[in-house]
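Chemist: My questions concern the predicted model and sequence given below.
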Amino acid sequence: MPLQLEIVTPEARIFSGEVDSVVLPGSDGELGILPHHVPLVTTLKPGELVYSQTGKSEYFAVGTGFVEVTGGRVSVLTDMAKGESEIDEKSVEDALKRAQERLESIKHDSATEEVAMVQAMIQKSMAQLHVKRRRKNV
């Protein structure tokens, strides 16, 4: 019995279909989901989401969000989901550099909200580079 996976961002439904398994970056670490998984709701942190479909794996860089597993369904609601082909490595490297420079300039301020926002940008950039570079080396 396959899983029904849906990956949704505020902009679009990124993927909807049957898969054999899903591995994603949950709040407490990497989470593997197979058919008949116990129901759960957890937060999603920036990282790599991998799903397998008839022996072939697909890789996505994902941002923050939520994951709900119920019965044979996995719903991923995230602020970012990009496949390897959608990631422009040079643009992401530039964004990462700008975010790191911004973090250095504000780290002594008491603007913890801004620090958290910049750190989230850095994590999303790192997730995208990880997916892009991993696929280059395969």
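Modeler: Arrived safely.
Chemist: alpha carbons only for contacts and neighbour counts from here, please
Modeler: Noted.
Chemist: Can you give the contact residues for the helix or strand where residue 99 lies?
Modeler: In this structure, residue 99 sits in helix 89-106 according to DSSP states H and E. Residues from elsewhere that reach helix 89-106, judged by Cα atoms under 8 Å, 6 or more residues apart in numbering: 115, 118-119, 121-122, 125-126, 128-129, 132.
Chemist: then this one, side by side with the first:
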Amino acid sequence: MSTFHLKIVTPSGVYAEKDVNILNIRTTGGQMGILAHHLPLASAIEISEMNFVENNQRTFYAIGGGFVYVGNDETTIIANSIESQEEINLARAKQAKERAEKRLQSQDGDVIRAEIALRKALNRIHVKNL
């Protein structure tokens, strides 16, 4: 199976660069699988699970939204945040979930920000438990 270059960038810098067989990601247009020689594409990314296959090994990530650009045999992800399944601290994710739920229940502060924090925490918990 053909490979393509995947580059993941966060506000902190380059997170990873790999040659992968397939990238599965949820954009605002829906779930998609990207293979080598994919048509050019630019799209926003949802807060969601992301995975790719590299050397017949599938790796799962929690991505906190962002943007994906598919070019000529190179795909670039600009992620607001990203954590691999191994990097996720489950206790910390559960604490973040509880804090966000309390903020939403009390209607104290920025409700939209609390909803986003809750979605990110739930996504991290989901990916850790895969």
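Modeler: Structure received. This one's a predicted model, so the numbers in the text were calculated from it and none came from an experiment.
Chemist: follow-up on the earlier one: what comes up buried for the helix holding residue 99 of structure 1?
Modeler: 89, 92, 96, 99, 103 (16 or more other Cα atoms under 10 Å).
Chemist: any idea how far residue 112 of structure 1 is from the second one?
Modeler: As judged by Cα to Cα, to the nearest Å, residue 92 of structure 1 and residue 112 of structure 1 stand 24 Å apart.
Chemist: cool, the last one as well?
Modeler: Between residue 103 of structure 1 and residue 112 of structure 1 the distance, using Cα to Cα, works out to 11 Å.
Chemist: so which of the contacts of helix 89-106 of structure 1 is the most crowded?
Modeler: residue 128 (30 neighbours; other Cα atoms under 10 Å).
Chemist: Now do the same for that residue: its match in structure 2.
Modeler: Aligning on TM-score structural alignment places residue 128 of structure 1 opposite residue 124 in structure 2.
Chemist: related to what we said a few turns ago, want to try CSV for the contacts of helix 89-106 of structure 1, with secondary structure and distance to residue 81 of structure 1 as columns?
Modeler: Below are the contacts of helix 89-106 of structure 1 laid out as CSV (DSSP: H, G, I helix; E, B strand; the rest coil; distance: Cα to Cα, whole Å):
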residue, secondary structure, distance to residue 81 of structure 1
115, helix, 23
118, helix, 18
119, helix, 18
121, helix, 14
122, helix, 15
125, helix, 12
126, helix, 13
128, helix, 9
129, helix, 13
132, helix, 13
